[in-house]
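Participant: With the sequence up front, the predicted model follows.
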Amino acid sequence: MQFLLIAYDAKDEHAPQRRLAARERHLAQGPALIAEGKALFGTAILDDEGRMIGSMLVREFPTRTDFDAWLETEPYVTDGVWGDIQVQPCQAGPLFLEALGRGLPLRLADGPG
């Protein structure tokens, strides 16, 4: 089952420092999650000045309970980086999954540029 997580950072003055302090541990879990087929996509959400203010992740776990168990260990949760977390079941399109599975950039059509 796939899950879309949209999380915005806490709004207090120390939130950016907490994000930076937890970022290395947050990113370090990526290779294992990818190898296990649990991390399909992730990106930082930026403000108009290009500062990271949140995250968008697509994860795959057998159940919501399994997803929640992983989320409880996520450094941005344990360190209080994310203040507003929304989770919704989702289904990635087969074209995107095929491109991810083969390690290819997604191309809908060949052409200039």
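Facilitator: Perfect, thanks for sending it. Numbering: from 1, shown residues only.
Participant: CA only for contacts and neighbour counts going forward, please
Facilitator: OK.
Participant: Flag every buried residue along stretch 80-98.
Facilitator: Judged by neighbour count (16 or more other C-alpha atoms under 10 Å), stretch 80-98 contains these buried residues: 81, 82, 87.
Participant: Contacts for it, please.
Facilitator: Counting by C-alpha atoms under 8 Å, 6 or more residues apart in numbering, stretch 80-98 makes contact with 1-11, 15-16, 18-19, 22, 40, 54, 76, 106, all of which sit outside it.
Participant: Next, the distance between the ends of it.
Facilitator: Between the opening and closing residues of stretch 80-98 we find a distance of 35 Å, counting by C-alpha to C-alpha, to the nearest Å.
Participant: next, the one to line up against it:
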Amino acid sequence: MQFLIRAYDGAEKLDKRMEVRPRHLEGMQKLNDHIVTAGGLLDEDGKMKGSALIMNFESREALDDYIKNEPYVVEGVWEKIEVEPINVVIANTLG
């Protein structure tokens, strides 16, 4: 199953996000087989305010297991997380 995850940082969490980011990216490397695409959501000034991911998991429960252990969740960066099923038809890669 494919899922679209939109995760929004809490207020004034940019510094915390940058502190936790290496652990988040390390975790993403380990989950590479599950990732269709991922990136940072930006505010009007081009600063990160959250994350958008499209991921493959066998079930919503498996996705929830990932989310509860995600460093941005454990460290209190992501405040609001929205998840919905998605059917990716076209996935282009950059570069």
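Facilitator: Received it, and whenever you're ready, just let me know what you need. Just so it is clear, the structure is predicted and the values come from calculations on it, not from any experiment.
Participant: now what about the TM-score between them?
Facilitator: The TM-score (TM-score structural alignment, normalised by the length of the second structure) is 0.91; 95 aligned residues with a C-alpha RMSD of 1.5 Å.
Participant: For the closest residue to residue 30 of the first structure other than its chain neighbours, give its distance to residue 62 of the first structure.
Facilitator: Distances taken as C-alpha to C-alpha, 6 or more residues apart in numbering put residue 39 closest to residue 30 of the first structure, at 7.1 Å, once the chain neighbours are dropped. Noted for residue 39 of the first structure: a distance of 13 Å to residue 62 of the first structure, by C-alpha to C-alpha.
Participant: Comparing these two, which residue is more hemmed in?
Facilitator: When residue 39 of the first structure and residue 62 are compared for neighbours, residue 39 comes out ahead with 20 against 10, by other C-alpha atoms under 10 Å.
Participant: Now check the more buried one against the second structure: what is it aligned to?
Facilitator: Residue-level alignment of residue 39 of the first structure against the second structure, with TM-score structural alignment as criterion, gives residue 35.
Participant: how about TSV for the buried residues of stretch 80-98 of the first structure, with distance to residue 68 of the first structure and secondary structure added?
Facilitator: Supplementary listing: those in TSV, determined by distance: C-alpha to C-alpha, whole Å; DSSP: H, G, I helix; E, B strand; the rest coil:
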residue	distance to residue 68 of the first structure	secondary structure
81	17	coil
82	15	strand
87	10	strand
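Participant: Closest one of those residues to residue 69 of the first structure?
Facilitator: For the buried residues of stretch 80-98 of the first structure, the residue nearest residue 69 of the first structure by C-alpha to C-alpha is residue 87; the value is 13.3 Å.
Participant: corresponding residue for that closest one in the second structure?
Facilitator: Match for residue 87 of the first structure (TM-score structural alignment): residue 83.
Participant: Residue for residue, what is the longest helix the second structure has?
Facilitator: In the second structure, with assignment by DSSP state H, the single longest helix is helix 14-30.
Participant: Now that one: buried residues?
Facilitator: Neighbour-count burial for helix 14-30 of the second structure, counted by 16+ other C-alpha under 10 Å, picks out 14, 17, 20, 24.
Participant: which residues touch the equivalent of the second one over in the first structure?
Facilitator: Think residue 17 of the second structure. Taking TM-score structural alignment, the alignment pairs residue 17 of the second structure with residue 19 from the first structure. The neighbourhood of residue 19 of the first structure, defined by C-alpha under 8 Å, 6+ apart, consists of 76, 81.
Participant: Sweet, I'm off.
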